[in-house]
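Asker: with the sequence up front, the predicted model follows.
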Amino acid sequence: MTTPARRRATIAASLPLLLLAGGCSYLSGESQGADPQSADCDAYEQWQGHDGTTVSIYASIRDQEAELLEESWSEFSSCTGIDIAYEGSGEFEAQIQVKVDGGNAPDLAFFPQPGLLARFAQSGDAIALPESVRANAESGWSEDWLNYATVDGELYGTPLGANVKSFVWYSPGLFSDNGYATPTTWDELIEISDAMVEDGIKPWCAGIESGDATGWPATDWVENIMLREHGPEVYDQWVDHEIPFDDPAVAEALDRVDSILRNPDYVNGGHGEVQSIATTSFQDAGTPILDRQCGMYLMGSFYAAQWPEGTTVAEDGDVYAFNLPPIQEEHGTPVLGGGEFIGAFADRPEVVAVQEYLSTVEYANSRASLGSWFSAHRDLDLDLLEAPTDRLGAETLRDSEAVFRFDGSDMMPASVGAGTFWRGMTNWINGDETEETLAYIEESWPSS
């Protein structure tokens, strides 16, 4: 599912802003006051000549993250004379369609769901990348990433930020004190889990409560196991419904999830029995690691922001993370994740200029230097990533053995990926049988 951090509703009061229906709009650009003729603007010379123009951007990114976005392109905006009018909305997925249908499409949009961008490409509303932007994208990102923004052989988007959804959070101190080594294979992961049980520690904590989105963390478990157990080709077939949701491969993956999440010896450290997973929020679920009430927690890289104030997130700190190990060696290093893709609804010169800049490593480095963000760009300067888990995420994505796949539920029809899949997994945690759960989700798949 879309990164939960995108759902925060508090608006940072420190920025000048104009409240609009469904979101917030931040004003930047010429207000920054940089002199386009100064040496500071030399790096933007190729995009100058657009004084007095405005480019609108619409996305789901709000609050502090939106502030950092504004800061990341403020110098570009000042030096080029292009005012970037940014609007972030918690209702992005629904409102972008309303805007397009109403003839009020933004110039650019940041899509957290590749399928949504593809829908606009197929309808003829989104515009394929200009050659200059395509060249930047092809040199900057792997084929795995670009495939998600490719429709009928045309590239319609460039990747922006990224997150890793296969992190296992743990306490380095607990591991060190008990002689547990960070696992590199699935068998080692289970060996550590069993050792924790023998040492009187519940090896796993979990929580899938998330308001109207309750259930999504359990879908991450299934997606991670599908990718690791059956490989990227079968994973893609499952996500695209080329095999049914109740295929034996999916049942096998869910049975493996069952061996952890519905194993009373393994869960739910610090919270209760198995069924407490359904009522424990994903935000609170990992915190018992700090008190050594549980050993590990599967949750995305964005969870770094959820630890209590004062928690040291580092390899030798209070908490850190490792990528969920592979199950079958022939599938390389599976990495489940997400991110945003920049799509365009206009091709005016100033819009193309902004597209070009946002597709460069210089922009990626600008945003990375502000913290709380990383990218899958091949040339991102990792030394700019001060947060250890940001660097770990970027290094994981850059691994030559990495096999990246996008969050499956974000790729499925919304009625399934953000509907029956979530509900089915919640009911499964509460006791529904695997066969019953998978049949329920399969029956809900749209016929066309």
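Answerer: Arrived safely. Numbering: from 1, shown residues only.
Asker: from here on, just use CA atoms for contacts and neighbour counts.
Answerer: Noted.
Asker: centre of the chain to the biggest strand by length in the chain, how far?
Answerer: When the chain is parsed with DSSP state E, its longest strand is strand 333-344. Computed by Cα atoms, centre = their mean, to the nearest Å, the chain-centroid distance of strand 333-344 equals 6 Å.
Asker: toward the C-terminus, what is the element adjacent to that strand?
Answerer: Past strand 333-344, further along toward the C-terminus, the next helix or strand under DSSP states H and E is helix 349-358.
Asker: okay, the angle between the helix or strand just after that following helix and helix 349-358?
Answerer: Per DSSP H and E, helix 349-358 leads on to helix 361-368 as the next helix or strand towards the C-terminus. Computed with axes from the mean of the first three to the mean of the last three Cα atoms, to 10 degrees, the direction of helix 361-368 lies at 70 degrees from that of helix 349-358.
Asker: so which elements touch helix 361-368?
Answerer: helix 63-80 (3 or more Cα pairs under 8 Å, 6 or more residues apart in numbering; DSSP states H and E).
Asker: the same query, at a cut-off of 10 Å, please.
Answerer: When contacts are defined as 3 or more Cα pairs under 10 Å, 6 or more residues apart in numbering; DSSP states H and E, helix 361-368 sits against helix 63-80, helix 131-140, strand 158-164, helix 349-358.
Asker: now do the buried residues in that helix.
Answerer: Of the residues in helix 361-368, those scored as buried under the neighbour-count criterion (16 or more other Cα atoms under 10 Å) are 361, 363-368.
Asker: before we go on, here's another structure to hold up against the first:
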Amino acid sequence: MRGGGTLRIGAVTAVAVLMAAGCGGGSHTDIGPSHTPSAAGDGLSLPNLAGQKIEVAAVWTGPEQENFGKVLKEFEKRTGATVIFVPAQDPIVNFLGTKIAGGSPPDVALLPQVGAIRQAVAQKWLKPLGPEARAQLAKNYAKGWQDLGAVDGTPYGVYFKAANKSLVWYNTAAFENAGASEPKTWKEFLATADTISASGVTPVSVGGADGWTLTDWFENVYLSQAGPEKYDRLAKHTIPWTDPSVTRALTTLAELFGKPALLAGGTDGALQTEFPVSVTQTFTGGDRAKAAMVFEGDFSAVNIAQTGAEIGKDAKVFPFPAVGDGGTAPVVTGGDAAVALKDGRAAQALLTFLASPAAARIWAGEGGFLSPNKGLDKAAYPNDVQREIAAALIGAGDDFRFDMSDQMPQSFGGTPGKGEWKALQDFLKNPKDIAGTQARLEAEAAKAYKG
């Protein structure tokens, strides 16, 4: 996260069960027929777009795609437009490049990396926000979130969806049987892992097949241990990956990754486990599950719900532990920004809508969603825990940090099998090779930033 400090939340003890129904595949999803524009009584003014079609691309699937579809359906009702959802592949910048080269870019896309916004602007793909979208952005977003969607002072993106990526979810039955309690520090976290291991359950599930989960592990340790100033500098590559602060963070991670017995399936198993499975295997089988804890964001609740575990009873969550002497518990936040790839009032109208509380309210009520929109009434969230997370995010104002890898060039921080993702997967495989990992990270980062 980028800003002037570290966002913190209190201990989180429950999250409501979230909708887990998926939605069909295919190259396009028609959100529904056009509707007569209607006034919603919330003061938001949108143009009449009857007869117009708008394509929106995002990498969302399953429950995320379904709930975003409800947001788009409301836009249809208000404008008369027909919205078509275009499923995109990750990395989305490559997907968009292919679409643009073929002369068929979508009107709007949701970009999950700050670096992707900068790259798209450098390629002259994006259109700046129009006056109506800018007005909603200025009214509803802290300056820090506005800046994340801007390049050289020009606003391009609206951060519609955010995520808290600093939570550790745990199987309550496994904890109770082991006599374990929620740790607050990294030292306590490792001791808890040993306690659970002694009870006969593997303590930690790691989704190492998805490199982005490993960047989140690193970023949480690094932010807590090195502090926000160093975090910002490493994100901008104004200090190298060979810096001693990176050495310390990798050494800390190796205290866990270097003990295969603490990882579900061992090292090889962790490297073959994708994120969704890393969550579900932690909550399938009660106290005999394959793992007792899994680290990842608030969005993990969707996967937990798929196991039938009752969130708040069978599954609970605590903040990522503070690392090092005097370290504070970190919160790393990610987000998805809506950007326009086509001129015209249709794309701008959708961005204006997505910057409004009216759009955020729809998905917030479905769960599995966190909005940086300060105009959104917290009562829109379905439970007290999500309201607490949202209040902490909004209350932080500009005082927050954004996912580091998402701020970097996508070739380094956001591409499967390459850059930071690959280097950290290699590190998980051989956590003793700290110097070699740093050298590879620096070589890849230097190449990406130069490009």
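Answerer: Received it, and whenever you're ready, just let me know what you need. The structure presented is a predicted model; accordingly, all values stated were derived computationally and were not measured.
Asker: count of residues packed around the alignment partner in structure 2 of residue 371 of structure 1?
Answerer: Here residue 371 of structure 1 is matched to residue 367 in structure 2, going by TM-score structural alignment. Using other Cα atoms under 10 Å, residue 367 of structure 2 has 25 neighbouring residues.
Asker: residue nearest the centroid of structure 2?
Answerer: Compute the mean C-alpha point of structure 2, and by Cα atoms, centre = their mean the closest residue is residue 334, 4.0 Å away.
Asker: contacts only, for the aligned partner of that one in structure 1.
Answerer: Matched by TM-score structural alignment, residue 334 of structure 2 corresponds to residue 338 in structure 1. By Cα atoms under 10 Å, 6 or more residues apart in numbering, the residues touching residue 338 of structure 1 are 1-3, 112-114, 145, 161-165, 300, 404-408, 410.
Asker: sorry, back to before: could you dump the helices and strands packed on helix 361-368 of structure 1 into TSV and include mean neighbour count?
Answerer: Formatted as TSV, the entries for those read as follows, by neighbours: other Cα atoms under 10 Å:
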stretch	mean neighbour count
helix 63-80	22
helix 131-140	18
strand 158-164	25
helix 349-358	21
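Asker: so for residue 433 of structure 1, which of the ones you listed sits nearest?
Answerer: Minimum separation from residue 433 of structure 1 across those (Cα to Cα) falls at strand 158-164, 29.4 Å.
Asker: now the closest one against strand 333-344, angle please.
Answerer: For the pair strand 158-164 of structure 1 and strand 333-344, the angle between their directions (the same axes, to 10 degrees) equals 140 degrees.
Asker: and the next helix or strand past strand 158-164 of structure 1?
Answerer: Later in the chain than strand 158-164 of structure 1, the nearest helix or strand by DSSP H and E is strand 167-170.
Asker: list the contacts of that next one.
Answerer: The contact list for strand 167-170 of structure 1, computed with Cα under 10 Å, 6+ apart, reads 182, 203-204, 286, 289-290, 292, 294-304, 313, 315, 318-325, 335-337, 389, 392-393, 396.
Asker: give me the mean deviation of that strand from structure 2.
Answerer: Taking mean Cα distance after the TM-score superposition for structure 1, the mean distance separating strand 167-170 of structure 1 from the aligned residues in structure 2 is 0.8 Å.
Asker: what segments of the stretch 1-150 of structure 1 are strands?
Answerer: According to DSSP state E, counting those that start in this stretch, the stretch 1-150 of structure 1 carries its strands in the segments 17-20, 23-27, 53-59, 82-88, 108-111, 150-151.
Asker: from those strands, which stretch is densest packed?
Answerer: Taking mean count of other Cα atoms under 10 Å as the contact definition, the stretch among the strands of the stretch 1-150 of structure 1 with the greatest mean neighbour count is strand 108-111, which reaches a mean of 26.
Asker: narrow the contacts of strand 167-170 of structure 1 to those in strands?
Answerer: 203-204, 294-298, 320-323, 335-337.
Asker: now these in CSV, with distance to residue 357 of structure 1?
Answerer: What follows is those, written out as CSV (distance: Cα to Cα, whole Å):
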residue, distance to residue 357 of structure 1
203, 46
204, 43
294, 45
295, 43
296, 40
297, 37
298, 35
320, 33
321, 32
322, 33
323, 31
335, 28
336, 27
337, 24
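Asker: so which of those residues comes closest to residue 80 of structure 1?
Answerer: Comparing these against residue 80 of structure 1 with Cα to Cα picks out residue 337 as the nearest, at 33.8 Å.
Asker: enumerate every residue touching that closest one.
Answerer: In this structure, residue 337 of structure 1 makes contact with 1, 3, 162-167, 220, 224, 300-301, 393, 397, 404-408, judged by Cα under 10 Å, 6+ apart.
Asker: mind doing that once more with 6 Å?
Answerer: Under the criterion of Cα atoms under 6 Å, 6 or more residues apart in numbering, the contact partners of residue 337 of structure 1 comprise 163-165, 406-407.
Asker: which one of those residues is nearest to residue 249 of structure 1?
Answerer: Distance to residue 249 of structure 1 across these (Cα to Cα) is lowest for residue 407, with 17.8 Å.
Asker: aligned to that closest one, what sits in structure 2?
Answerer: By TM-score structural alignment, residue 407 of structure 1 lines up with residue 403.
Asker: which stretches in the stretch 151-300 of structure 1 count as helices?
Answerer: If you assign secondary structure with DSSP state H, counting those that start in this stretch, the helices in the stretch 151-300 of structure 1 sit at 172-178, 186-198, 216-239, 248-261, 282-285.
Asker: quick one: which of these is nearest residue 418 of structure 1?
Answerer: Taking the helices of the stretch 151-300 of structure 1 one by one with Cα to Cα, helix 216-239 is closest: 7.7 Å.
Asker: Provide the aligned range in structure 2 for the closest one.
Answerer: Residues 212-235 of structure 2 are where helix 216-239 of structure 1 lands when matched by TM-score structural alignment.
Asker: which parts of that stretch are buried?
Answerer: So stretch 212-235 of structure 2, judged by 16+ other Cα under 10 Å, has buried residues 212-228, 230-232, 234-235.
Asker: check stretch 392-408 of structure 2 too.
Answerer: Within stretch 392-408 of structure 2, the residues scored as buried using 16+ other Cα under 10 Å are 393-394, 396-408.
Asker: what's the neighbour count on the counterpart of residue 275 of structure 2 in structure 1?
Answerer: When the structures are aligned by TM-score structural alignment, the residue of structure 1 matched to residue 275 of structure 2 is residue 282. Other residues near residue 282 of structure 1 number 26, with proximity taken as other Cα under 10 Å.
Asker: could I get the contacting residues of the closest residue to residue 282 of structure 1 other than its chain neighbours?
Answerer: For residue 282 of structure 1, ignoring the flanking residues on the chain, the nearest one in space by Cα to Cα, 6 or more residues apart in numbering is residue 207 at 4.7 Å. Under the criterion of Cα under 6 Å, 6+ apart, the contact list for residue 207 of structure 1 reads 277, 280-282, 285.
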